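>>> sequence first, predicted coordinates after that:
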Amino acid sequence: MLKRYVLYLILCCCTTSVLAQQRPQYTQYIFNNYLLNPALSGIENYTDIKIGHRSQWSGFENAPKTSFLSAHWNLNGDYLWRNPLSLPEKGDDPMSRSYTQNYTSSPAHHGIGIIAVTDKTGPISRFDGGFTYAYHLQLSGTKNLSVGVYAGLSRIALDYSAISLENQVDPALANAVVSQFKPDVALGVWYYGARFFAGASVQQVLPQKLAFTSSANYNTGKSVPHFFLTSGYKLFIDDEISAIPSVMLRKVEALPMSVDANLKLDYKDKFWIGGSYRSADSFSAMAGFNFKNLLNLTYAYDFTTSGLNTVSNGSHEIVLGFQLNNAYQVFSGGRSWR
């Protein structure tokens, strides 16, 4: 039969086991909510590109490893306005206290983007890639509402060479399927102003059967929707230091609801530190630098608090961001309340 850890990993990826969710999890989503919500497509006044890697449960054999590339931009190349998508003067702090007090909402505009994610856990690997679109509606002089959609394709594969069998004719692998492609759709909504945001999204909207064999005893796996609800607010401690508390609720069918509580302390949108708590899972420490108007680098370390802490040395996550076509010389790496 399959080794215990292999069977465990397959069940985690292909069923609604109480032990894991089907999509990768991130610690630094609070600085790139676009990964979870397509409604953020084109929210910036530049092309926002991020490349990241996450090594989860370091020290645990065959633990999940995730890499991603995301990029999104607006379709209104000639728009200029005085709000967080631009700057009053080139090089100014884009979200200073005085600037947010004079905030005006963005004109209605369109945004598009691309997302590519690879995730590998033991012998199972997954690739998700697709395109996003969002429309940003101007609700008032200070508020916007955007709605977005993601459409793509997922490839889920099983590497038989990585599986050790005691019985070479194990029925669990009879008529085995090496890989499978599934269509994928996600939906989202995002409400935002100068200092606050609130959003909701759902991934894996289309129900799909997930199985690596046609055997009736082992083909009951399926994909299930992943729901996200998040909100945050920016508080100024003084003219140079701000605090951004935020919260996220995550729900996957057949799993308990997960709650994240986050806090970021920011100095002039140039350097920041932060912390996060994920219920029944981990504490996280985060830090980041913004290098002028082109690059930003962030890092997070998760301290595992679940039962895996006996075999795990924690999780590492690093993200490198690029800001292209940055006409206003925006210094910070994205909206500072994210």
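Thanks, I have the structure now. Numbers count the residues shown, from 1 in each chain.

>>> going forward, measure contacts and count neighbours with C-alpha atoms only.
Will do.

>>> distance of the residue most central in space within the chain relative to Gly52?
Taking C-alpha atoms, centre = their mean, the centroid of the chain lies closest to Leu35, which sits 3.6 Å from it. Using C-alpha to C-alpha, to the nearest Å, Leu35 is found at 11 Å from Gly52.

>>> okay, pairing it with this:
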Amino acid sequence: MKKLLLVALLFTAITSSNVMAQLNPLSASYYQNQYLANPAMAGINQGLNINLAYRDQWSSIPGTPSSQAITGDYGFNKVGVGVNLFNDKSGLQRWTRVVGTYAYHLKLNNDQHQLHFGVSLGFSSERLDNEMINGSTNDILIDAYNRRGTYVDGDFGLAYTSGKLTVQSALPNLKHLFKDNDPASMADRSTYFAAASYKLRLGNAADGTGLEPKVVMRGIKGLDDILDAGANLTFINNKLNLMAIYHTTKSGTFGVGMQYQWLNINAAYTTETSALRRDTNGTFEINLRISTF
């Protein structure tokens, strides 16, 4: 009975972390830092971009989910390179992922019409935090889970841009695409990403006001596909922005941001899914982008 209880606790820790990371991607991935969702977007703009993201749950309960991400991408000529570091923790579970990215940006009839290809390759590690375990940490199940080791992982992505229209898709977690026999990772895992957006100019050109509606489809193993639909409203030639996105998990994301010279800062709040709304107060996220060269 004790071992059955421990197995149940391990399963809960594992799946709750994956639910947090996969059902609610970082809000920066929709507009501010699309490289988070698609390796084809690495280096899509010339120069160096460094992005930092931090997300935490508004709750006083110990062990609530939190995520951190650091990305750096550099675009030169037709090539983009990048590094993506992601860390997610929820309860006992710790998930760390580090990948490097190569992207190629192919110009079509002019600079505005381009095809983008990207691939990421690196490592992922999933462990249980012994310091948060109440009881013996010498159990064979805990030891076996933590001894699984780091595994090779990666992503592949495509995109088309025309200056106004962006259509993109990606296959995340390539390790599971070719080898999908890990019982601990059978559910709540992202299987695909597809999105389309279009930039509109509102009013006269001098106002600098624009609107970019976006629709995203995300596949999650073991769950129904998730549709995200929203828009990003910009003012004063992208100096200020307001973002709102509805998710078919019956949650919403709302954000505000500003651009000052080479610095962009964005804050966002995501309400919880309808199933968890009574227990938690949603998540708050802060994102920082530094653009140089």
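Thanks, I have it. Given the structure is predicted, the values throughout are model-derived calculations rather than measurements.

>>> report the TM-score for the pair.
The TM-score (TM-score structural alignment, normalised by the length of structure 2) is 0.86; 279 aligned residues with a C-alpha RMSD of 2.5 Å.

>>> Gly122 of structure 2 versus His116 of structure 2, what's the distance?
20 Å.

>>> more crowded one of those two?
Legend: neighbour count by other C-alpha atoms under 10 Å for His116 of structure 2 and Gly122, higher for His116 (24 against 17).

>>> just the element for that one, please.
Element membership for His116 of structure 2 (DSSP states H and E) is strand 114-128.

>>> what is the next helix or strand after that strand packed up against?
Sequence order places helix 140-146 as the next helix or strand after strand 114-128 of structure 2, per DSSP H and E. In terms of contacts (3 or more C-alpha pairs under 8 Å, 6 or more residues apart in numbering; DSSP states H and E), helix 140-146 of structure 2 is packed against strand 114-128.

>>> give the aligned range of the strand it packs on in structure 1.
Mapped onto structure 1 using TM-score structural alignment, strand 114-128 of structure 2 covers residues 144-158.

>>> give me the neighbour count for Leu202 of structure 2.
Around Leu202 of structure 2 there are 14 residues (other C-alpha under 10 Å).

>>> so it makes contact with Gly210?
Yes. Counting by C-alpha atoms under 8 Å, Leu202 of structure 2 touches Gly210, with 5.3 Å between them.

>>> which residues are in contact with each of these two?
Shared contacts of Leu202 of structure 2 and Gly210 (C-alpha atoms under 8 Å, 6 or more residues apart in numbering): none.

>>> thought the residue nearest to the centre of structure 1 was touching Thr27?
No. Applying C-alpha under 8 Å as the test, Leu35 of structure 1 and Thr27 come out as separate, 11.4 Å apart.

>>> and the longest helix seen in structure 2, what's buried?
The residue-count maximum for a helix in structure 2 (DSSP state H) belongs to helix 2-23. Burial within helix 2-23 of structure 2, assessed by neighbour count using 16 or more other C-alpha atoms under 10 Å, is assigned to 10, 13-23.

>>> how about Lys199 of structure 2, what's its match in structure 1?
Using TM-score structural alignment, Lys199 of structure 2 pairs with Lys234 in structure 1.

>>> just give me the neighbour total for that match.
With other C-alpha under 10 Å as criterion, Lys234 of structure 1 counts 22.

>>> isn't it right up against Gly193?
No. Assessed by C-alpha under 8 Å, Lys234 of structure 1 is found out of contact with Gly193, at 10.4 Å.

>>> now the helices for the stretch 51-200 of structure 2?
140-146, 174-178 (DSSP state H, counting those that start in this stretch).

>>> could you dump those helices into CSV with distance to Thr96 of structure 2 added?
Formatted as CSV, the helices of the stretch 51-200 of structure 2 follow (distance: least, C-alpha to C-alpha, whole Å):
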stretch, distance to Thr96 of structure 2
helix 140-146, 13
helix 174-178, 15
